[in-house]
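1. Sequence first, then the predicted structure, then my questions.
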Amino acid sequence: MEKIYKLSNVTCQSCVRLIETVLSKTEGVTSATVNLATETLNIDFNPEIILEEEWIKKLTDLGYGVKEIKDLKEVNLKIEGMHCQSCVSLIEKMIPKLKGVKSINVNLATETGMVTYDSEIIKLSEILKKMEELGFKGRKIEELKTEDIEEDKKKLKKDFNEFLLAIIFGGLIFYISMGHMIGLPIPKIINPEFNPLNFALIQLIFSIPVIYSGRRFYTVGLKQLAKGTPSMDSLIALGTGAAFLYSLHGTYEIFKGANEYAHMLYYESGVVIIALISLGKYLEKISKGKTSEAIKKLLTLQSKKANLIRENEIVEVDIEEVEEGDILLVKPGESVPSDGVVIDGHSSIDESMLTGESIPIEKLPGEKVYGASINGNGSLKIKVTATGKNTVLSKIIKLVENAQGSKAPIARMADVVSGYFVPAVIVIAVLSSLTWYYLGKNGIVTIPDSPSVFALTILISVLVIACPCSLGLATPTAIMVGTGKGAELGILIKSGVALEKAHKIDTIVFDKTGTITEGKPRVTDIISLGNRKVDELLRIGSSLEVYSEHPLGSAIVLEGKNKGFEFLEVKNFKSVTGQGVKGIIDGMEVLIGNRKFMENSNIELKNIEQLNDLGTLGKTPMLMGINGKLEGIIAVADRVKEDSKITVDILHKMGLKVVMLTGDNKKTAEAIGKEVGIDIVISEVTPEDKYLEIKRLQGEGLKVAMVGDGINDSPALVQADVGIAVGGGTDIAMESADIVLMKNTIRDVPLAMELSHSTIKNIKENLFWAFIYNGLGIPLAAGLLYPITGHLLNPMIAGGAMALSSVSVVSNALRLRFFKSKY
């Protein structure tokens, strides 16, 4: 039986050896392999010989934690019917109680949820059924499509129509109930002074369409209240419901002859509150739609058609029909239908929508192109290498979707508060209402209305103003806009967690090769130590290195090609690991390698002071010997990228410490570090040990971000607090990194840090105003200032303020769309 387990307390290679040794000596265990970087154990054991509990006990006795990693399913759901953070809390509280459900992460701003469950224990249909019982409708979504955007537009139109229904009839009721008080003309047939019953009945009739438009508050809110899981809908249903029921009672009393009740009707408060909340929700949805514009823009870039070349004929087909290996023609000005490789033609491609780089890139045969990028003036024939979900654009959309649907740790505060918020508000509303009724009834406080009307006003105001909508939207909207803006800039932030962690970073660790440097060694110096000319040494050296696979040898070959040399024939080629290469060229024995190689080959070394000078400059010198005599030095170096020094300078201005991690020798590493302005240089580190260096820095209390190419640096990227991959679109699916920089430049590292800081600042602003709003609004609605000012908070004003609070939070988050770097 093969299984995978997560280990804890595994700190070094000796731990790995100890665990593997103990398990290998355990009867019934066929094999056991520990991965230190991921802290996982792959084990194959026979349960008939040894029980799982027995070998786990052996490891726990040694001080290690062992937990099975189950093959859980993750499904993205579209959840309809959520209105506030209490809805989110309700789902996140009740769904994980189902046996087999590990977790559900709900995002109010995107109205989505990611549920993780064990399909062997529970089915998705059972989860959706439970969700429906709670008052919400969930459906599985594979990925966001253009059809979903159209569906959202239809729902938005429906919401507008219902708001229009509520505002028209609500306005009529408001005019009828309040117009006569300020001298506005009211037909005698419905004037309360002449026909109080008609006055009440017309308001009751006009209230029905408004109640219908806001029916969800009652069908869902009261249902949730009955189940002991109240939400914002419950607050609105209680508040407006109390107003309607009281007014209905007043209408009945008028019917019996008690005409004084005509001045104690609350129909207008109930309907205007529903209308205002409907308006707030409509404006909120429009604003939330703007927060996801980044994904919408990417979706609109996807081609619908492609020109397929089949048997020398061009056939226009739907993009869904294109398969890997097909040959497509991309005409001037068209968008590239899918990822591929140019096989014929020459043109410039605008890839700004993928990388944020505004300058078009020249494309020749053999170079890669990406779907949705825009072709320039030339025609191209491309061979398709990826379609559908495997294209770079689709992967970007998926990354941004996942990030926008994720939850940052800072949101947990809102989750905890909202879990207790609604029940607490109901208690406060009831207690404050009863208190004022008692005070008014017993004459302790002078009130203008009857005690029951005054108490009802208090009850409705508290219930309506206390909606935690703004609290629930504070974090997800900012994350949506922040990650969307990042995507526009070519910075893909994979989650809200990564976004929040990034703003706490105080140390940036760079891998050297391919990150700070170009990653392509080039010949920098050729020094003749004898009578041979420089070009002759290069021609001989490049001819020999053609047979070598070493990167330094490739640099010499490239230099020879650039000079246009025809390579000489080489006989008896031999490579000596860690030293150099040798062979026979035109009867001459030629050797290229390091000092040790020359000494072992009995070649006398003299007058080579240049070796130290070259090493100090960060160059790698290779000695060349011909027929037993030292003839020259060829120096190779990996050139520093143009923007490396600028980037390090900016990071220093931001107050960050910069570290360089490399496997290069100390002299070379320090030379490059000095050139760029690095604070700490850690050299001669193997790829396997890079993550241990990250761990060591973290052990010193530093918050570390690791910047690498996402391939051989993956253990270090995973170990770092934030892993940043610089790879461009060629390797977008870098699972090990938290942030992916689409441009092949580190210049966007400080930009990513800035964006993180701005987004977290925005979240904190949103949370501050959300808490302040509720913190001040509830006491005001409860009549705290009435003894001083003599005024109560009108329920309609409370409803309007509640609606505007959500809009203000979303509007503040939208400011991130205008984010720009300070540097």
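-> Cool, got the structure. Numbers count the residues shown, from 1 in each chain.
2. Please count neighbours and contacts with C-alpha atoms only from this point.
-> OK.
3. For stretch 164-173, which outside residues touch it?
-> Outside stretch 164-173, the residues that touch it by Cα atoms under 8 Å, 6 or more residues apart in numbering are 203, 206-207, 209-211, 213-214, 267-268, 271-272, 274-276, 278.
4. Pull the contacting residues for A294.
-> Residues near A294 by Cα under 8 Å, 6+ apart: V481, G484, K485, A487, E488.
5. Quickly find the element holding it.
-> helix 293-301 (DSSP states H and E).
6. now that helix, how far from the centre of its chain.
-> 16 Å (Cα atoms, centre = their mean, to the nearest Å).
7. The most centrally placed residue in the chain and P448, how far apart?
-> Geometric centre of the chain, nearest residue: A403, 2.1 Å, by Cα atoms, centre = their mean. Look at A403 and P448: by Cα to Cα, to the nearest Å, they are 54 Å apart.
8. about what we covered before: which members of the contacts of A294 occur in helices, if any?
-> Among the contacts of A294, the ones falling in helices (DSSP state H) are V481, G484, K485, A487, E488.
9. Check it against this one:
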Amino acid sequence: MLTGNCATKRTTVIEKVAEIKTDVVHTTDTELGLSGKEHVVLSISGMTCTGCETKLSRTLKTLPSVTKLKTSLVLSRAEFVLDVGLQSVDGVIRHLERTTEFKCERITNRGSSLDLVCAGYAEEVSKGDWPSGVIEIRAVDKKTVRVDFDAEVVGARDLVQNGWPHPMELAPLSVDPTLDAGARHVRHVGYMTLLSIVLTIPVLVLSWAPLPNKEQKEIRFATVSLVLATLVQVIVAGPFYPKALKALIFSRVIEMDLLIVLSTTAAYVFSVVAFGYLVTHQPLSTGQFFETSTLLVTLIMVGRFIAALARQKAVESISIRSLQTSSTTLVLANGDEADIDTRLFQYGDVFKVSPECRIPTDGTVLSGASEIDESMLTGESRPVVKSKGSQVIAGSINRSGVLTVKLTRIPGDNTISTIASMVDEAKLTKPKIQAIADQVATYFVPVVVSLTIIVFCIWLAIGITVQKKSGSEATIQSITYAITVLIVSCPCAIGLAVPMVIVVATGVASEKGVVFRSADAIEIAWKTSDVVFDKTGTLTQGKLSVAESESLNPSVGTKALLLGLVKDSKHPVSVAVTTHLKSQGVSATAISTPKNVVGKGVEGAFVGRTLRAGNSTWLGLTDHPSVQPVLSRGYTAFCFAINGELAAVFGLQDALREDALTTVAKLQERNIAVHVLSGDDDGAVRAVTARLSIPSANVRSRCTPAEKQAYIKGLLSTIDTRGSKKKQSQPIVMFCGDGTNDAVALAQASIGVHMSGGTDVAKSAADIVLMRPSLAGILVAMAVSRKSMHRIAFNFGWSFVYNLFAILLAAGAFVHARIPPEFAGLGELVSVLPVVAAGILLKWVKI
């Protein structure tokens, strides 16, 4: 990252993220509000496997009020657009909880949010009068309310201190709401697992231990085992029954819970029947096996607890919101200082940052100088020098000096929360390969049930005809094999194969300054065949400077008219000319209705004269005697015409990005074709591409947005035959740009990459956002994609191999080896942990 004076040569990350927030979130919310629709995010507690996600998705899709649905098993989350004219959010939550047995909680996405402890009952506060600026109040528990408010209308401290009939206090800091449901689920599963273990151990002791007088006390021991096994079946395994039945009835999903219900119930019911025979002094030859049903449930719970804990730790480990500090030093108006909770920040605040402390939120330095470590957000390892006027980013670390900073964005709306929202957006999207996993998982359980019936019938026939056993003995043997097959097979590994990797991969990429906005980009980036660059602001730094200028008619106030025309334009060329003219002391003439013409320039009018400023091709001045020398020297020509006559010409130059040469070279080493499409003059474009050794056949200058789109369409329509095997395939085209005129090309390409410092429109069309001004982010994106797909391939392979051999072992296909039914519950643990580990290990893979 650039430091010192060079730091001014880039748009800061904080400015970039602010633009993303405006474009992606606020505009969408406005549109939804106008249409009577609302964007809803629900935190779901109780999801354990891919069947749960299928059940959740199908249940929500049955509601006509729900559209644009996205769900995530790993994040325990559902996101959708709700037509509030048809159904309320509370109505959706009640329907979900009734039909799925999940617990649902809405995550706020409306303004800022605070949890407050009230003197009275929370329900009474939520129904009372709301202070100005409050959007919504919801009861969290009996004493706590969650208040959503507009921070531009009322500040957080003002909201807590004023406007309430009774005193309110800030509630203790809670965990990230997006992680809270997962944490609660892990705790609940942990408690139920512990209870199951406590109840199961005595059953195992009574069954397996060489106890004295065991035969004489058999009925007494069996009675104790019956009581304990019943408690396990009712309390621990009991919740599986309504979940399985409701999934079958309401969502038409046969999920893993149904397998658990069938197998544990079979083992328990048979043991109860055997106990009845024992009490009547007609014991069955096989006896009871309460230890089978209890150990089965316990091992399933242990597997689910460890898998849930591993998933939760994986999500927490890449949670960007965890970079948010909880307290800071507020500088009061009189100069005094006070330590406050960062949730109480409000616009206009000034805060102090001591050495080795995190920046609490985005702001502008008022005084002091220091070096800031921004690596956790941008991936840039070198500290950045900050002084008066510099922007600082939430979550970065102040290394040396003391800084006094004026807040520019409150914690709930700063860089950390915005990047986290973009990363979460990617986690909720599903790559095309996920459809394969979902399809397999959908048919998995019915297939296993069918196999179970077949195994039961085969062993029943073998027991009677081959092994010459009695009917009851053969039935019992068949049941044990069937139970084992039901439990040992596990679709969870298949369901987690893709999302577990996607969740970790998006976090790993964001730590290196690359934000994937869709999972599709992760899936295909490693297969990129062509990379197309814009020039200005992408291959070059985008900070143009005027190298030479000529005013053909100074007497008519040419420079003043030109400054008035271009001073409000944000295009890099206009900015460079504006800076140059202002440095000469030129005062702008007021121009009526100046208008940007995308890909061409700016036009306006003054006292009946038509003013135009832009590239020479648009103005038809390419062959003008004053323009030709500028173009021949490889400068970007910026022309100003009054009524079609050239009034001034400027030659601008730009510097290559530091890593442009190495990035292009590495792409070419990988047999990836590099192209350049630019709206700039031909001489300037050729000068840059010659330095980068890009073939002239892959270079186009003076391109309009439509021409860029057409060029990319042409690349996509060809067949890629590169590579050692000359295998034909559909090309994957990555376009990298930063300007408004690049938005169409970004959307047209297979993968659109937005460079740090660009415009809102470009960001909204991009699939990948580079958080630091470095082209190396493209290589990082490809590397993350390649490693992720390798992990996904491993996960699929492991899931197939495990289930194949586990089912064969459970079914008794091998003469001298089988899985005892009481240990079949370990199947979920054995199958899921490698999948979770494969995802988590991405964090330590060298990218």
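-> Thanks, I have the structure now. Predicted model only: the values in this text are computed from it and were never measured.
10. so where does the residue nearest to the centre of the first structure fall, helix or strand?
-> Using DSSP H and E, A403 of the first structure maps to helix 392-405.
11. All the strands of the stretch 101-250 of the second structure, residue numbers only.
-> For the stretch 101-250 of the second structure, the strands defined by DSSP state E, counting those that start in this stretch occupy 103-107, 112-118, 134-139, 144-149, 168-170.
12. The stretch 251-400 of the first structure: strands as residue ranges?
-> 305-310, 313-318, 327-330, 339-345, 347-350, 361-363, 368-369, 374-375, 380-386.
13. on that earlier part again, map the residue nearest to the centre of the first structure onto the second structure.
-> Aligning on TM-score structural alignment places A403 of the first structure opposite A426 in the second structure.
14. you'd agree that match is up against S518?
-> Yes - the criterion here is Cα atoms under 8 Å, and A426 of the second structure meets it with S518 at 4.4 Å.
15. thinking again about what came up before, ok, the ones in helices among the contacts of A294 of the first structure vs L792 of the first structure, which is closest?
-> V481 (38.0 Å; Cα to Cα).
16. Which residue, other than its chain neighbours, is closest to the closest one?
-> Closest residue to V481 of the first structure apart from its sequence neighbours, by Cα to Cα, 6 or more residues apart in numbering: T291 at 5.0 Å.
17. so how many other residues sit close to the one you found?
-> Residues lying near T291 of the first structure (other Cα atoms under 10 Å) number 30.
18. Please tell me how far the counterpart of it in the second structure sits from L407 of the second structure.
-> When the second structure is aligned by TM-score structural alignment, T291 of the first structure is paired with A314. As judged by Cα to Cα, A314 of the second structure and L407 of the second structure stand 32 Å apart.
19. And for V733 of the second structure?
-> In terms of Cα to Cα, V733 of the second structure sits 41 Å off from L407 of the second structure.
20. Now do stretch 28-47 of the second structure: distance to the chain's middle.
-> Relative to its chain's centre, stretch 28-47 of the second structure lies at 17 Å (Cα atoms, centre = their mean).
21. List the buried residues in that stretch.
-> By neighbour count on 16 or more other Cα atoms under 10 Å, the buried set for stretch 28-47 of the second structure is 29, 32, 37-47.
22. do the same with stretch 428-436 of the first structure
-> Neighbour counts using 16+ other Cα under 10 Å place I428, A429, V430, L431, S432, S433, L434, W436 of stretch 428-436 of the first structure among the buried residues.
23. residue range for it in the second structure?
-> Using TM-score structural alignment, stretch 428-436 of the first structure corresponds to residues 451-459 of the second structure.
24. thinking again about what came up before, contact partners for the residue nearest to the residue nearest to the centre of the first structure when sequence neighbours are not counted?
-> Counting by Cα to Cα, 6+ apart, A403 of the first structure lies nearest to S495, which is 3.9 Å off, once chain neighbours are set aside. Residues counted as contacts of S495 of the first structure (Cα under 8 Å, 6+ apart) are N402, A403, Q404, G405, S406, K407, A408, D738.
25. what does I732 of the second structure give?
-> I524, A525, K527, T528, S529, D530, L716, S750, I751 are the contacts of I732 of the second structure under Cα under 8 Å, 6+ apart.
26. Could you report the neighbour count for the counterpart of the fifth one in the first structure?
-> Alignment of S529 of the second structure against the first structure is given by TM-score structural alignment, with D506 as its counterpart. The burial count assigned to D506 of the first structure is 17, neighbours taken as other Cα under 10 Å.
27. Now do D506 of the first structure against S736 of the first structure, distance only.
-> Applying Cα to Cα to D506 of the first structure and S736 of the first structure gives a distance of 21 Å.
28. again, but for C84 of the first structure
-> From C84 of the first structure across to S736 of the first structure, the span is 34 Å (Cα to Cα).
29. with the first structure superposed, average distance for the match of stretch 428-436 of the first structure?
-> Here the mean offset of stretch 451-459 of the second structure against the first structure after fitting is 2.3 Å, by mean Cα distance after the TM-score superposition for the first structure.
30. Now do that stretch: everything it contacts.
-> A474, Q477, S478, I479, Y481, A482, I483, V485, L486, A811.
31. for whatever residue of the first structure lines up with the last one, what are its contacts?
-> Taking TM-score structural alignment as the alignment basis, one finds that A811 of the second structure is matched in the first structure by A782. A782 of the first structure is in contact with I428, A429, S432, S433, I458, L459, S461, V462, counting by Cα under 8 Å, 6+ apart.
32. Of those residues, which are reproduced in the second structure?
-> Retained in the second structure by both residues aligned by TM-score structural alignment, their matches' Cα atoms under 8 Å are the following of those: S432, I458, L459, S461, V462.
33. Need these in a markdown table (columns: secondary structure).
-> A markdown table is the format used below for those (DSSP: H, G, I helix; E, B strand; the rest coil):
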| residue | secondary structure |
| --- | --- |
| S432 | helix |
| I458 | helix |
| L459 | helix |
| S461 | helix |
| V462 | helix |
